[in-house]
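S.K.: need a structure here:
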Amino acid sequence: MVNKFCVPGCTGNYRTGKKISVFRFPKDAELRKKWTHDIRLQNFTPSEHSVVCQEHFSQSDLILQSTAVDWKTGRTSTLPLEKPRLKENAVPCFLPNCPSYLSSRQEVQQEPPSQRRQWLEADALSKAVSESIETVSAQRENDSFKIVVNF
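M.R.: All right, here's what the predicted structure looks like:
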C-alpha cells in the first residue's frame, strides 16, 4: 500500500513538489498521541501507512549525518546519511494553513552553555576594563597637582 500523507495542505513529494523524506508514526503510544495532537486533524487515527514529511520537523530534530570511530586508529569519521532520521522524541511542529501561533517557521536556537558562559565572561571583562579605565583617569586627575605662583 502507498504511504498516506496526513498533514493537511502539505505538498511534499507531489509531482510539483520536491522529493523529501517521510517518517511513519512512532510505535510508542505517548509519542504517537503527541504527533496526532500536533497535526490537529479532528477524528484522525493514524494507520500503519500514515506518514509525515521532514518539512514538518525542526532542523534540530533531524539527524543528517552519522559518526563512527575506528577503534584501531582512533579516527572519527562523519558521513552524511542517505535519508535523514528523527531524534528520539521529535514531534512535528510546522503545519501549513494553521494560525502562526500553532505553527512557526522560526526556530529557537539556544546556544550551548559553554558559549553563553564565554559571552557572559567577555561582557563582564569588557565592563571591568571600562570601569578600570574610568577609575584610573579619575585617580590621575585627583593625584595631579597644580602649581600656583603668586607674585
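S.K.: all contacts plus neighbour counts: C-alpha atoms, from now on.
M.R.: Noted.
S.K.: Just the buried residues of the lengthiest strand in the chain, please?
M.R.: Ordering each strand of the chain by length in residues (DSSP state E) puts strand 75-86 first. Neighbour counts over strand 75-86 (16 or more other Cα atoms under 10 Å) mark Pro84, Arg85, Leu86 as buried.
S.K.: Now show me the structure for the sequence below, then we'll compare the two:
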Amino acid sequence: MPGCCCAPNCKSNYAGEPSVRVHVFPNDPVRRAAWTRAVPRKDFAPMKNTVLCEKHFLASDYVKTSKYTDLKTGKTIEAPLKVFRLKPDAIPSVFLNCPQYLSRQNACTREAPVEKRKRLEDESLRIVIEKSLEEKRQQDKQNKVTSFSEFRNALPSFNTSPFWSVINMDSKVLFLDLTVD
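M.R.: Coordinates of the predicted model:
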C-alpha cells in the first residue's frame, strides 16, 4: 500500500479509505521548498518518504498525452498516456478540508518561451507544408493532359527551358537539344 498523504485533514490511503496515487516530494531543493510552503502545516519538514496524494493537484498539473513531431513531415503525433505524469512545475494547490484561501482552484499557467517558440514554428511549418502541397495539387491539375491532342494544345502554356528546342508536328512533338560545335 502506498504511503498516506501528509496534507492536513486528508485521509487518502489510510486504512478503510480508498487508495489513490501519491507523489513523493521532489529532490530538487527549489521545487521541494515550493511544495513544502504549499502544504498548510505549521513547521512542516517533509522526510524522505513523505507523500502527497493526487487530490491536492489540479487536473492541469498533469501531463495526459505524449507528443512527437516528425521532422520529415512536420506533423505532430499525440498519444494518450495510460498513467498521467505530474508536470515538472506542478505545485500542490488543492486542500479541500482546509480554509478556502489555502487552495488555488484556478491555475494561471503560462507557456514557457521555448515551448511557445517551438509551437509557433511547428504551426507555421505545418501551414507552409499544407500550402505547398495545395499548390502542387493545383499545378498538377492545371498541367494534367489526358490525350495527345490536349498535350499539343497545352504545349505553348508550359514553361520549358530554353535548353530545349520544341518542334510541334501533326502526329509528334519533338524536344531537341541542338548544339553547334
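S.K.: TM-score for this pair?
M.R.: Laid over one another, the chains give 0.58 as their TM-score (TM-score structural alignment, normalised by the length of the first structure), with 110 aligned residues with a Cα RMSD of 2.9 Å.
S.K.: mind putting the buried residues of strand 75-86 of the first structure in TSV, distance to His56 of the first structure included?
M.R.: Shown next, in TSV, are the buried residues of strand 75-86 of the first structure (distance: Cα to Cα, whole Å):
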residue	distance to His56 of the first structure
Pro84	13
Arg85	13
Leu86	12
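S.K.: Report the mean deviation for the longest strand of the first structure after fitting onto the second structure.
M.R.: Here the mean offset of strand 75-86 of the first structure against the second structure after fitting is 1.9 Å, by mean Cα distance after the TM-score superposition for the first structure.
S.K.: and that strand, how far from the chain's centre?
M.R.: Strand 75-86 of the first structure sits 18 Å away from the centroid of its parent chain (Cα atoms, centre = their mean, to the nearest Å).
S.K.: do stretch 10-24 of the first structure as well
M.R.: How far stretch 10-24 of the first structure lies from its chain's middle: 22 Å, per Cα atoms, centre = their mean.
S.K.: How far does it stretch from one end to the other?
M.R.: 15 Å (Cα to Cα, to the nearest Å).
S.K.: cool, stretch 37-49 of the first structure as well?
M.R.: Distance across stretch 37-49 of the first structure, first residue to last, is 18 Å (Cα to Cα).
S.K.: Would you mind pulling the contact partners of it?
M.R.: With Cα atoms under 8 Å, 6 or more residues apart in numbering as the test, stretch 37-49 of the first structure has contacts from 1-4, 6-8, 24-25, 36, 91-93, 95.
S.K.: let's see 6 Å
M.R.: Stretch 37-49 of the first structure has contacts (Cα atoms under 6 Å, 6 or more residues apart in numbering) with Asn3, Lys4.
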